[in-house]
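# sequence plus the predicted model coming up.
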Amino acid sequence: MLDTISFAQKQRLAYIDFCLLFKGAIYRQDLINRFEVGLSAGTRDFNLYKELAPRNLSYNSCDKRYFQTPEFKPLFEHDAKRTLTKLANDISDGFDAIGDIHFPVEAPSSLNVPDIFIVARLVQAIINNKAVSVIYTSLSSGSGARVLVPHSIVDNGLRWHVRAYDRKSQSFRDFVLTRISKVTIKGTPEEYEQARADTEWQRLIPLQLVPHPKNVEHPTAIEMDYGMENKQLLIEVRSAMAGYLLRRWNVDCTERATLLGAEYQLWLQNRFTLNNVQNISIAPGYRKD
């Protein structure tokens, strides 16, 4: 039947599917507001979705919204790479599931793509402020059960992580999505486990980046690459993300710009700003004084 309906209605059905998968619920008004359709058209879309996937959703008359059922199986195929990118940019249009226009743009290959259902469970937990029980495989201790309180999905340029409070270590940490093999949503977390208590996430630090004084023969080219003003780029990043950005951009973080090589085109001029940053060891050349 999906092959016989219009593109516009297929998109709306994909949006219902998307919301059920990643949010766990959807109001009828969400669909109406997102696509600017009338109440009767929105009702028809939900009725058609129920006809196509009757075991995917149930209506709660008290909350006046549809919820994902335990038997839920996506009606559409949601591409993991593109969905993660859209989630990171707060886009949820359902287009991925029905065949977006493919633009001739390529990106470097990343490591293994996370399981879309693992991502969906974590996003549900974040949106609904819930803890999760997971099976996680770490480099140091192997596979084991952990209880996490996730608050953000993070792209570090190479892998996707979830930023979460870890009840085992009693600290906020980053967990690689591809190392999570099972997610079960649990109860509501304590205040000290939530995002606002994650000081490294909430704290913004200034970075002053300039063309590398030893490796770059024509600094104007680097200034143009990064849109620098007055020969420098001033940005603020979350303390928890600083190391990732500096490694991704190959920023020389030594005190006197001593890293040599064409890959080091930027130098961190105010390296002292990293003194109180945790997990900064991955920043190129950085050593605590």
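Cool, the structure landed.
# hey, let's count contacts and neighbours off CA atoms from now on
Fine.
# without its sequence neighbours, what residue ends up closest to Ala120?
Phe22 (4.5 Å; Cα to Cα, 6 or more residues apart in numbering).
# just give me the neighbour total for that neighbour.
23 (other Cα atoms under 10 Å).
# again, but for Ser141
The burial count for Ser141: 8, using other Cα under 10 Å.
# and the comparison structure, right after this:
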Amino acid sequence: MIKSTLERRFWLIELLANWEGRITCGHLQHYFRLGRQQASKVINQYQDAYPEQLIYCASAKSYLPTPQFNPEFISFDVAEYLNWVSGQSTHLPQADDKYQLAHAILVPPARNVSPHIMRPLVHSMRQSERLEVDYGAVTHPDRSGRIIVPIRFVNTGRRWHLRAWCEKAQAYRDFVLSRLHGTPTTEGKYLSVLPADTAWETEITLRIKPDPRLSEAQQAALIHDYGMHNGELQLPTRAALAHYLLQEMQINIKMLDGNPAAQQLILVNQDEIKSWLFT
């Protein structure tokens, strides 16, 4: 988490040096409203702290990343840069018309979650209280009431869930926020100790490979696309989130699509982890 002003400036230095190939005093002047002397001082501070990262190029009047460039404040995920350049990073300096690149953003429909739902959930989570909720699952659309103990919010990639202890199921369950109705009502403190959330606490690894029915060239394209090592992608995850991750990657664990180009990826170690997947 980037907190201090200096860290924010170092973050932008690394972001532009890594993804655009250069950083100048002008960038820092523009985004942080600094004078040229101040901007130069920030770059010097960065070089003092991380002397192997940047080298000055007089002909380009820019600082360039060295071959040993190994950032401290950014990841190597291109999404971090694209979120910034498209104006989607909210906690750091925003790219504006001067530096933005042409882009388009797909905006899925918003899920209907009322503040009247969220407020009791947040209060309950902070106060360790039980709540009675009205929940309409697709498998049980009758919206039967149940008493839960909210634990945490979880973003599964497509939507937000509430992970909670469910007294009716006597187990931890994930509740889609947009399927809660009405206003949850408090049922007081949960007096006993909740059971361990084993699925949440257990770490597993998903082993993903290209569908072997694809041609060698098609498999090679996927191996390059996902940066696989030895033809395999290993994804560590909490057991409770494994099924959501597979859904996000469009990996069908029940049956192979008849068209391998549609399937693309398969789960190699399904037998090893099947006890953690939804049935």
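That came through, no problem. The structure displayed is predicted, hence computed values, not measured ones.
# TM-score of the superposition?
In this superposition the chains share a TM-score of 0.55, using TM-score structural alignment, normalised by the length of structure 2; 183 aligned residues with a Cα RMSD of 3.4 Å.
# surely the residue nearest to Ala120 of structure 1 meets Asn128?
No: applying Cα atoms under 8 Å, one finds Phe22 of structure 1 not in contact with Asn128, separated by 10.6 Å.
# show me what contacts the nearest residue to Ile116 of structure 1 once chain neighbours are set aside?
Sequence neighbours aside, Ala80 is the residue nearest to Ile116 of structure 1 in space, at 5.4 Å (criterion: Cα to Cα, 6+ apart). Applying Cα atoms under 8 Å, 6 or more residues apart in numbering to Ala80 of structure 1 gives the contacts Val113, Pro114, Asp115, Ile116.
# out of those, which sit inside helices?
Ile116 (DSSP state H).
# the contacts of Ala80 of structure 1, buried ones only, as a ChimeraX selection?
Applied in ChimeraX, the following selects the buried portion of these according to 16 or more other Cα atoms under 10 Å:
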select :114,115,116
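# ok, Arg159 of structure 1 touching Leu84?
No: using Cα under 8 Å, Arg159 of structure 1 makes no contact with Leu84, being 11.2 Å away.
# more neighbours, the two?
Leu84 (22 against 16).
# on that earlier part again, what do we get in structure 2 for the residue nearest to Ile116 of structure 1?
Counting by TM-score structural alignment, Ala80 of structure 1 lines up with no residue in structure 2.
# now swap in Arg65 of structure 1 and tell me
Checking with TM-score structural alignment, Arg65 of structure 1 has no match.
# quick one: Arg65 of structure 1 and Leu20 touch, right?
No: counting by Cα under 8 Å, Arg65 of structure 1 does not reach Leu20; the two are 10.7 Å apart.
# so for the two, which residue has more residues nearby?
When neighbours are counted by other Cα under 10 Å, Arg65 of structure 1 and Leu20 differ, and Leu20 comes out ahead with 23 against 16.
# contacting residues around the nearest residue to Pro236 of structure 2 once chain neighbours are set aside?
With sequence-adjacent residues excluded and distances taken as Cα to Cα, 6+ apart, Pro236 of structure 2 is closest to Thr205, at 4.2 Å. Thr205 of structure 2 makes contact with Gln234, Leu235, Pro236, Thr237, according to Cα under 8 Å, 6+ apart.
# now the helices for the stretch 51-200 of structure 1?
Applying DSSP state H, counting those that start in this stretch to the stretch 51-200 of structure 1 gives helices spanning 80-88, 116-127, 199-202.
# wait, which of those helices is closest to Glu223 of structure 1?
With Cα to Cα, the closest approach to Glu223 of structure 1 among the helices of the stretch 51-200 of structure 1 belongs to helix 80-88: 27.0 Å.
# helix, strand, or coil at Leu241 of structure 2?
helix (DSSP: H, G, I helix; E, B strand; the rest coil).
# the aligned partner of it in structure 1: how many residues sit nearby?
Counting by TM-score structural alignment, Leu241 of structure 2 corresponds to Met241 in structure 1. Per other Cα under 10 Å, the neighbour tally for Met241 of structure 1 reads 20.
# ends of stretch 154-172 of structure 1, how far apart?
End-to-end span of stretch 154-172 of structure 1 (Cα to Cα, to the nearest Å): 13 Å.
# run the chain-centre distance for it.
11 Å (Cα atoms, centre = their mean, to the nearest Å).
# trace that stretch over to structure 2 and give me the residue numbers.
With TM-score structural alignment as the criterion, stretch 154-172 of structure 1 aligns to 154-172.
# which outside residues touch that stretch?
Contacts of stretch 154-172 of structure 2 (Cα under 8 Å, 6+ apart): 111, 146-153, 173-177, 194, 197, 241, 244-245, 248.
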